[in-house]
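Sequence first, predicted model second:
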Amino acid sequence: MRKVIFLDRDGTINIEKSYLHKWEDFEFEINVIEGLKALKSLGYEFIVVTNQSGIARGYYTEEDLKTLNSEMVKKLNEYDIDILECYYCPHHPEKGLEEYKKSCDCRKPNPGMLLEGIKKYNIDVKNSFMIGDKKSDLEAGKNAGLKSILILTGYGKKVEKEVESEYLIAQDLLDVYKLIK
């Protein structure tokens, strides 16, 4: 069985920018490369799970998102960091284009994307984690049976007080390594 770290994208891997969908606007968060390399040295693999309601809202297309994710994966590969897969939820329960306006199992805090990855990649849930900067990320991990860690990049500082008694907290991905090693 594989040990995997599920990673939120916006605010966790990259600097949070409203409805990011262009590679030229992408910037890695602090200590992402160093943190992922350190976590890889512990035998972890990585899967990205990201809510992308900008698709539902018509701000960008699924193809735009796939292009951005592909560029991110290529850039991480340059540092010898592999991403098993990038899962995304294009839906929103109330807003946007009719085809995407729905409640679904994949939008975090629902665990659909994580459960799909767990099944597909034969993941050892007890030794895997969900890392994100929002309460919905942490709850998705919990709902999938994973340990969740809040990271204080992105929106993390805004939700820290709300979740501090329930979840582990790390400054950034390098600090996550220090927490779990």
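Ah, there it is. Numbers count the residues shown, from 1 in each chain.

Please count neighbours and contacts with C-alpha atoms only from this point.
Will do.

wait, what's in contact with Ile123?
Contacts of Ile123 were listed using C-alpha atoms under 8 Å, 6 or more residues apart in numbering, and they are Met1, Arg2, Lys3, Val4, Gly117.

run the last query once more with 6 Å
Neighbour list for Ile123: Met1, Arg2 [criterion: C-alpha atoms under 6 Å, 6 or more residues apart in numbering].

Next up, a structure to set beside the first:
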Amino acid sequence: MRRVTVCQCVILLERPVASALPVSLMSCAGRPFLAWLLRELQRFGVKEFVFLTEAHSSEIVAAIEGLLVFLPKPAGMLISYTPCGYGTGGALLHARQHLQERFLFCHANVLFSCNLSHFLRSAGQGHWLLLSTVRQADVDVTAADKVSLNSENGKDREIAPGMTGVCLFEASILETLTKNCSLQDDVLPGLARHGDLNGVRLAGTCHQVSDLHDLEKVGRQLPRILHRPAVFLDRDGVINRDFGWVGTRERFEWEPGALDAIARITEAGYHVFIVTNQSGIARGFYSEEDLQQLMVWVIDTIRQHGGTVDDWRYCPMHPEARVEEYCGASEDRKPAPGMIVDLLNRWELDPDRCVLFGDQPSDMQAARAAGIEGMPVGVRSLSDLIVGKDILEIEAFSE
């Protein structure tokens, strides 16, 4: 099965108008608006951001570098300076040396909060638009912006490109670009005319900022929506069968219903985190690299099924390790709460809105020590417990 996670996002910065900074880099509820967007993209696996800008400005460089302070995960940051007079398509063409084979494309001043995994798993080969199911009052949609969209059933639909500010392109998009072309006015309609533009409609909340008034209004909304509750998951015995020290795909077997359960948690608007003791590394059964490669596959498989894992932590330490460098105690090894506390801090979580599902007493002890609720998995699986617990009754992606 093909990998669905896309690790790179190209972000088009709007032109500064009345100040040295674009509006998207100005403060919105305690951080730049763009930091909220990048935080959401990191939830679904984006690791590198390429910023397109016409402005050669030390203020913009400092503001982009300053975004890292507000992000819960490390990220690569590149700036591509667009020559004067280039169109938005030309800006993308000029950045071609930085582009991966598949990349997301976003407008810096539009944030569409949704379960992006649905878009990633639906977007096969070719070029894709992410479309809202409900047209937003604050998006200007004109007849000239509409394109015919090839749907899966072969029927054409007219849509307004850019409503969500999100596209997924293959590197072959570069073959359609010229220095002066506009993505909105030239490239997307041209792709659509040739049947080369596809789209996915998803429910979500859309926020666009064009001025200081928008920043103030959106700033009242984003913390409520994006400071999400969280579900923490132990791995072995909760997500996969616990055969003892599972460090390779050959020994990894999903627990029945686990993929669907994680998809439902994601769809309900929760963060999803994995916290796992991995003493198999300390015992020499597999390496940290083996585990990391396995988890890349695990998390991508979860996204293929409509869920995500926002972040994860593991502890390779054990007091009786065979491998000397991993021998010893650790505040990260459950029942100590270190992994949970680190995620609480990095993602700015409210412990009262968090729950951990685990199959061992050490999981419950770690949850209590971190100040969050613990739910034991055993006779009742993760899927069973989610059905029986009202953790899914929150505002999610309704508009």
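Now that the structure is in, tell me what you want to look at. Just so it is clear, the model here is predicted, and its values are computed rather than measured.

Could you quantify their similarity as a TM-score?
Overlay of the two chains. TM-score (TM-score structural alignment, normalised by the length of structure 1): 0.86; 164 aligned residues with a C-alpha RMSD of 1.2 Å.

Alignment lookup: Lys133 of structure 1 to structure 2.
Actually, residue 133 of structure 1 is Asp rather than Lys. Under the alignment (TM-score structural alignment), Asp133 of structure 1 pairs with Asp359 in structure 2.

Look up how far Gly237 of structure 2 lies from that match.
Distance, Asp359 of structure 2 to Gly237 of structure 2, by C-alpha to C-alpha, to the nearest Å: 6 Å.

quick revisit: Val377 is in contact with the match of Asp133 of structure 1, correct?
Yes: if you go by C-alpha atoms under 6 Å, Asp359 of structure 2 and Val377 touch, sitting 4.6 Å apart.

re the thing from before, count the residues that sit near the match of Asp133 of structure 1.
21 (other C-alpha atoms under 10 Å).

quick one: contacts for it?
For Asp359 of structure 2, the contact set (C-alpha under 6 Å, 6+ apart) comprises Pro376, Val377, Gly378.

pretty sure the second one is touching Pro361, no?
No: Val377 of structure 2 is not in contact with Pro361 according to C-alpha under 6 Å; the separation is 10.2 Å.

As a check, name the ranges of all strands in the stretch 251-399 of structure 2.
Counting by DSSP state E, counting those that start in this stretch, the stretch 251-399 of structure 2 has strands at residues 271-277, 311-315, 354-358, 373-376.

Where does the shortest one end up in structure 1?
Strand 373-376 of structure 2 corresponds to residues 147-150 in structure 1, going by TM-score structural alignment.

next one: the second one
Under TM-score structural alignment, the match for strand 311-315 of structure 2 in structure 1 covers residues 85-89.

mean per-residue distance, the matching stretch to structure 2?
By mean C-alpha distance after the TM-score superposition for structure 1, the fitted stretch 85-89 of structure 1 averages 0.8 Å away from its aligned residues in structure 2.

who touches that stretch?
Applying C-alpha under 6 Å, 6+ apart, the contact partners of stretch 85-89 of structure 1 are Ile47, Val48, Val49, Thr50, Asn51, Gln52, Cys106, Arg107.

next one: stretch 67-79 of structure 1
Outside stretch 67-79 of structure 1, the residues that reach it (C-alpha under 6 Å, 6+ apart) are Trp23.
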